[in-house]
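Peer 1: With the sequence up front, the predicted model follows.
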Amino acid sequence: MSTLNNHQSQGFTLLEILVAMAIFTLIGIASTGLLTNVLDDDKASSERFAQLEKLQRAMLTIERDVLQAMPRAVRINGELNQVVMRGGEDELGGSADSIGFVHGGWHNPQFMLPRSTLQLVGYRLQDDKLQRLYGNYLDNVIGYEPKTKDILDGVSNFQVEFLLSSDEEAQWQESYTGVELPMAVAITLTTDVFGEIRREFLLASQ
């Protein structure tokens, strides 16, 4: 009887403890790896969602401006000008296509601000950033430089095309300088994250 009691009170051997520690270590390593993967995936998802939100904001800004394009010319360096929209390569000093025009719908509640509800805007690609150029006044003084805002980064290419008629044989034009608005404008962005994105806009005045 005493022999049985002594055998039961011996507890775990050193080998059994080492085996148990090894098992717990492996479980801990596996759990840490799984948790790290989950955290990395969550971080990547959050970053991609943030990039998607930036893309959506940029596209909404472009859409709002283009769809409200107005057939209104502005003075260039103080000189009269009849062109209401211009776009294509080397127009606004960017590294790809660009476009410039006047849009309406610029909020000015009860005309309290000393400006019009029209705004001259432009879009261009500079240093892999899509930029929006704008000013507070349509006909600015000689030497005036527009304000510039980066609305989307990670953009490798920016293309603008113009459709001039509804004829079935009409082709998209790579550049346009006209005294009337084109029938439609197409914007194509090539981004590092989402690849190529194309939007086509039928102008409101057509």
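Peer 2: On my side now, so go ahead.
Peer 1: from here on, contacts and neighbour counts on C-alpha atoms
Peer 2: OK.
Peer 1: who's in contact with the residue nearest the centre of the chain?
Peer 2: Nearest to the mean C-alpha position of the chain, by C-alpha atoms, centre = their mean, lies residue 55 at 3.0 Å. Applying C-alpha atoms under 8 Å, 6 or more residues apart in numbering to residue 55 gives the contacts residue 152.
Peer 1: Report the distance from the helix or strand hosting it to the chain centre.
Peer 2: Residue 55 belongs to helix 14-67 when assigned by DSSP states H and E. Centre-to-centre, helix 14-67 and its host chain are 23 Å apart (C-alpha atoms, centre = their mean, to the nearest Å).
Peer 1: those helices in the chain, which residues are they?
Peer 2: 2-8, 14-67 (DSSP state H).
Peer 1: Could you dump those helices into JSON lines with distance to residue 102 added?
Peer 2: Supplementary listing: the helices of the chain in JSON lines, determined by distance: least, C-alpha to C-alpha, whole Å:
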{"stretch": "helix 2-8", "distance to residue 102": "92"}
{"stretch": "helix 14-67", "distance to residue 102": "8"}
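Peer 1: Stretch 117-135: end-to-end distance?
Peer 2: Start-to-end span of stretch 117-135 (C-alpha to C-alpha, to the nearest Å) is 12 Å.
Peer 1: same deal with stretch 81-101?
Peer 2: Stretch 81-101: ends 12 Å apart by C-alpha to C-alpha.
Peer 1: ditto for stretch 198-206
Peer 2: Chord length of stretch 198-206, first to last residue, is 21 Å (C-alpha to C-alpha).
Peer 1: Quick check: buried residues in that stretch?
Peer 2: Neighbour-count burial for stretch 198-206, counted by 16 or more other C-alpha atoms under 10 Å, picks out 200, 201, 203.
Peer 1: take a look at this one as well, against the first:
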Amino acid sequence: MMRAPGQVVCEGFTLLELLVALAIFGLLAAMSYSGLQAVLQQQSYTEQAADRLGALQKLYLIMQRDIEQIVARTVRDEFGDAQPPVVGGDALQFTRGGWRNPAGRQRSTLQRVGYAYDDEQLIRYTWSVLDRAQDSEAVQQPLIEEIERMQLRYLDRNDEWQEQWPASDADSDPDPEDPLLAIPKAIEVTIEHNRFGPIVWLFQLPQ
């Protein structure tokens, strides 16, 4: 068939060309989706890591505020037995000052506070009174999760680390006649985070 001079001939894609074009388009779409998924996943990991670091920082500040305000004030437990200002082993309990009172209630500025590890959580305990009755209950405040363990050590007046307080060693045991000696010089807190591993904090106590 003869073409007239100047006549434009429109030729479409062949089936093979269409299939190749569709295959390339599909490959590019898959690569774009995969790249987007990787970016979103990395963003999620970054946000989770930031949240975990934020929780650790908050925990440190709370513990620092509590421990660095420990005072030499003995208390009585729910059975009426006297307890030292600081009692510690795997868990920790102590009397602290500086309990804020924005409502102006008639109460002491001293507070009994405790820390303990339970079921991958670090929990803070507080009591509304220093000398407890049998119906006194602690308020529990979970502070952080993903914790595998907590270990505590106590620096005595001889600059030796003790695993519990009051120390069982007679040479390190504080003199009960002097309440100031019933307080360690420092407390070392080691927590094992299942993402970040062991984290060690050292808090110096007022002397």
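Peer 2: Perfect, I can see it now. Here the structure is a predicted model, which means the values were calculated and not measured.
Peer 1: Single out the most deeply packed of the helices of structure 1.
Peer 2: Mean neighbours per residue, mean count of other C-alpha atoms under 10 Å, is largest over these for helix 14-67, with a mean of 13.
Peer 1: ok, the buried residues of stretch 198-206 of structure 1 vs residue 72 of structure 1, which is closest?
Peer 2: residue 203 (13.8 Å; C-alpha to C-alpha).
Peer 1: which residue in structure 2 lines up with the closest one?
Peer 2: Counting by TM-score structural alignment, residue 203 of structure 1 lines up with residue 205 in structure 2.
Peer 1: Check residue 107 of structure 1 too.
Peer 2: Applying TM-score structural alignment, one finds that residue 107 of structure 1 aligns to residue 100 in structure 2.
Peer 1: ok now do that match, which residues does it touch?
Peer 2: Contacts of residue 100 of structure 2 (C-alpha under 8 Å, 6+ apart): residue 109.
Peer 1: And residue 197 of structure 1, by the same measure?
Peer 2: Counting by C-alpha under 8 Å, 6+ apart, residue 197 of structure 1 touches 188, 189, 190, 191.
Peer 1: what two of the residues you listed are the furthest from one another?
Peer 2: Across the contacts of residue 197 of structure 1, the longest distance by C-alpha to C-alpha is 9.8 Å; it joins 188 and 191.
Peer 1: Which one's more surrounded, these two?
Peer 2: More neighbours surround residue 191 than the other of residue 188 of structure 1 and residue 191, with 19 against 16 (other C-alpha atoms under 10 Å).
Peer 1: ok, the more buried one touching residue 152?
Peer 2: No. Contact criterion C-alpha atoms under 8 Å: residue 191 of structure 1 and residue 152 do not qualify, at 9.2 Å.
Peer 1: returning to what we had before: let's have the contacts of residue 197 of structure 1 in a markdown table, adding distance to residue 16 of structure 1.
Peer 2: Converted to a markdown table, these look like this (distance: C-alpha to C-alpha, whole Å):
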| residue | distance to residue 16 of structure 1 |
| --- | --- |
| 188 | 66 |
| 189 | 63 |
| 190 | 61 |
| 191 | 58 |
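Peer 1: nearest to residue 7 of structure 1, of these?
Peer 2: Looking across the contacts of residue 197 of structure 1 and measuring by C-alpha to C-alpha, the closest to residue 7 of structure 1 is residue 191, at 72.3 Å.
Peer 1: Structure 2: which residue goes with the closest one?
Peer 2: Under the alignment (TM-score structural alignment), residue 191 of structure 1 pairs with residue 193 of structure 2.
Peer 1: Go ahead and confirm its match touches residue 148.
Peer 2: Yes. Residue 193 of structure 2 sits in contact with residue 148 when judged by C-alpha under 8 Å, with a separation of 6.0 Å.
Peer 1: In contact with the closest residue to residue 77 of structure 2 other than its chain neighbours, which residues?
Peer 2: Nearest non-adjacent residue to residue 77 of structure 2, counting by C-alpha to C-alpha, 6 or more residues apart in numbering: residue 132, 5.3 Å away. By C-alpha under 8 Å, 6+ apart, the residues touching residue 132 of structure 2 are 75, 76, 77, 78, 80.
Peer 1: Perfect, I'm done here.
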